[in-house]
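[1] Sequence plus the predicted model coming up.
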Amino acid sequence: MDDVTKKLFLLAHCKELNSQMIYKLLTIDPSLQIFFQLKDDEWLHYFNVKKHKIDNIKTEYFSHSAELLIKKYNQQNISFLPLFDPNYPYLLKQIADPPPFLFYKGNITLASRKNLISVVGTRYPSEYGVKALEHVLKPLIQEKWVIVSGLAKGIDTLAHEAALNHGGETIAVIGGGLEHIYPRQNQTLANKLMTSHLILSEHSPSTSPQKWHFPKRNRIISGISLGTLIIQAKQRSGSLITAHQALEQNREVFAIPGSIFDECSIGGNELIQNGAKLVQHASHIFEEFPQEVEM
């Protein structure tokens, strides 16, 4: 681990230093020496951070041993990926606010494949939603598309499982650290993904998932993929946050239509009404990316 990567690695373990601040530091000074050189008034002026907070961050920074943490993570098969690493996902690097680093377990090359599609939706899918997911995803998986989702219960879980069941590949982007899989009921599924697929997190491994982590995490789910498919979503839901972030990232948004009487279809139907592409079959996704798939 070179000097800059080591600095970034230690900054990643400072709980009071968020990813936006680290990204800004890295953008201003790729050597990260600025972290040690800024004066108290400059921290306040450029980052709106007061002296006591910076003192706490620096105390935490110097309290960590990179060598001990690396040894621990090696034993857990956890890897660290800085923004400037060649293996950092190409599409994710293009968004306005890419994570300055990622922690991962599994096959990181999956994140740089050309054919990545994100799939999100309700935690409580109907029978229709389950059938629609299988109907649309199976041909995608058979055409070697990598399925990206968030390991949540419901549509996320079904999307990951569909990839496994049909011999495909899948990526999970989680809201906490790799030592805290959420929900716990998906630990077995997560273990499978960590072995031969991929799990990503923008948090240090010991970070417990917080409610506010998940909307922020959604920008990674959409940003790493060519497009995002919505399968059943309420009018106000995390799935719609992901869809709107995909639009901001200039990515394609797809939605499977649902019954006008089902509240879990209101969000997806409104997305279609506002310009998302209506999907009834995988071919409706393939045709948006003719260079990526041989029909």
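    All right, it came through fine.
[2] going forward, measure contacts and count neighbours with C-alpha atoms only.
    Fine.
[3] Identify each buried residue in the strand or helix carrying Ile57, please.
    Assigned by DSSP states H and E, Ile57 belongs to helix 51-63. Residues of helix 51-63 classed as buried: 54, 57-58, 60-61 (neighbour count, 16 or more other Cα atoms under 10 Å).
[4] Let me have these in TSV, extended by distance to Thr170.
    Shown next, in TSV, are those (distance: Cα to Cα, whole Å):
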residue	distance to Thr170
Ile54	39
Ile57	36
Lys58	38
Glu60	35
Tyr61	34
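[5] related to what we said a few turns ago, who does the helix holding Ile57 touch, helix- and strand-wise?
    helix 40-47 (3 or more Cα pairs under 8 Å, 6 or more residues apart in numbering; DSSP states H and E).
[6] go with 10 Å
    helix 3-11, helix 34-37, helix 40-47 (3 or more Cα pairs under 10 Å, 6 or more residues apart in numbering; DSSP states H and E).
[7] try this one side by side with the last:
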Amino acid sequence: MRVLPPSTRMKVAFLGRSTFEPHAPRTAEWAEVRFFALGEDGGAPAVEEARTWGAETHLLFEPQRLGRDVLSRLPGMKIGIVPTALDGTEAFAKLKELTSPGTNALRWLTWPESPVPSELAGLPWLQTLPLPVDTRRFTEGPRLQRTHLLVPEWASPTAAVLESLRKLASVELLPRGLEPSALLERLEGAGVLLYSSREPLGRSDPLPMLALARGLLLIADTPFPADWYVEPEDEFLVRGGEDMVRAVDALTRRPGSFHAVRVRAWQKVREAFDASSAFQRLLHDASLLGAVEERGATGPSGG
């Protein structure tokens, strides 16, 4: 087995829209890492910057948004990170195109939950990878005494529930399209995230996981995907409608309520969803599988 000497530190580039920057590690003990933001220009400037930097491995968020010409300018191994579950023939066709054999292809893909859609079962899947979080951005512990509520406009409870909540605590609506720095600043000043959705938490929106990483209490009316193992009632509260109002009422009357839930959630994100650890494991698996394929291609060694 090939083992890299301890002094060897690969350069790993993360490329994606700026919204994914909090989900890539800013620093890591195991590699030099850097995030390159892809703009609306097709990504050419960011790709050239990554090339100049000398990255040997490239992890690309939302690979279905990229063209094969963009991939062709990136040397080394390329892994596509699919951060949210996709559906639709156009996105599926693009993933198939980008992983078809050739020097410009993506070598591996990740999918955020299990199972992968049957239409994509034949693609080179490396592993299931829920979108992780750079937990080193959040060094302060859980926000145990804060009751300021954040409510995303796109995942808001009904108007009647909001009206009841405003009688109990300060409520701030999060608008769509905030830059990462602005979003993290809003999380910094809050204690609770209320989230109303018809699909599993985190499946198409990383905000709930960011809130847990920051130490907020998450109150939502749906759970996370089962295979993410973020436990209802242990690490966040599942409450809908008037039950959501009652939970906030209990919190405002006793700000220390749900301490254990907040602490367990904060710790769970660090144990299971830390970006540095998650991507280190991913690249370790990619290296091992690559070595196995190499041996298979050259045949068994003698002796």
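    Alright, I've got the coordinates. Since the structure is predicted, the reported quantities are computational estimates derived from the model, not experimental observations.
[8] Can you pull the TM-score for these?
    With the length set by TM-score structural alignment, normalised by the length of the first structure, the two chains reach a TM-score of 0.28; 120 aligned residues with a Cα RMSD of 5.5 Å.
[9] out of the helices and strands packed on helix 51-63 of the first structure, nearest to Phe103 of the first structure?
    helix 3-11 (9.8 Å; Cα to Cα).
[10] Just want the angle from that closest one to helix 51-63.
    120 degrees (axes from the mean of the first three to the mean of the last three Cα atoms, to 10 degrees).
[11] Skip ahead from helix 3-11 of the first structure and say which helix or strand is next.
    helix 19-28.
[12] That next one vs helix 40-47, what angle?
    100 degrees.
[13] Please work out how many residues are found near Ser196 of the first structure.
    14 (other Cα atoms under 10 Å).
[14] no no, Asn74 of the first structure
    11.
[15] hmm, back to that, out of the helices and strands packed on helix 51-63 of the first structure, deepest packed?
    Comparing those by mean neighbour count (mean count of other Cα atoms under 10 Å), helix 3-11 ranks first with a mean of 18.
[16] who does that helix touch, helix- and strand-wise?
    Against helix 3-11 of the first structure (3+ Cα pairs under 10 Å, 6+ apart) you get helix 19-28, helix 51-63, helix 66-76, strand 79-82, strand 101-106.
[17] Out of those, which gets nearest to Ala162 of the first structure?
    strand 101-106 (18.3 Å).
[18] need the next SSE after the closest one, C-terminal direction.
    By DSSP H and E, the next helix or strand past strand 101-106 of the first structure is strand 116-121.
[19] which residues does Leu283 of the second structure contact?
    Contact analysis of Leu283 of the second structure by Cα atoms under 10 Å, 6 or more residues apart in numbering lists 12, 57, 59, 77, 79, 126, 289.
[20] Check Gly296 of the second structure too.
    Counted by Cα under 10 Å, 6+ apart, Gly296 of the second structure has contacts Gly290.
[21] For the stretch 151-295 of the first structure, which segments count as helices?
    For the stretch 151-295 of the first structure, helices defined by DSSP state H, counting those that start in this stretch occupy the ranges 155-165, 187-196, 213-223, 238-248, 263-273, 283-286.
[22] got the buried residues for the third one?
    Read that as helix 213-223 of the first structure. 214-223.
[23] Measure how that helix sits relative to strand 116-121, angle-wise.
    Going by the same axes, to 10 degrees, helix 213-223 of the first structure makes 140 degrees with strand 116-121.
[24] Which neighbouring elements make contact with helix 213-223 of the first structure?
    Right, helix 213-223 of the first structure is packed against helix 90-93, strand 116-121, strand 146-149, strand 170-173, strand 198-201, strand 227-231, helix 238-248 by 3+ Cα pairs under 10 Å, 6+ apart.
[25] if you set the cut-off to 7 Å instead, what comes out?
    helix 90-93, helix 238-248 (3 or more Cα pairs under 7 Å, 6 or more residues apart in numbering; DSSP states H and E).
[26] quick one, which of these is nearest to Ala132 of the first structure?
    Closest among those, once you apply Cα to Cα, is helix 238-248, at 16.5 Å.
[27] For that closest one, give me every contacting residue.
    With contact meaning Cα atoms under 7 Å, 6 or more residues apart in numbering, helix 238-248 of the first structure is reached by 120-121, 215, 218-219, 222-223, 228, 230, 233, 252-253, 267.
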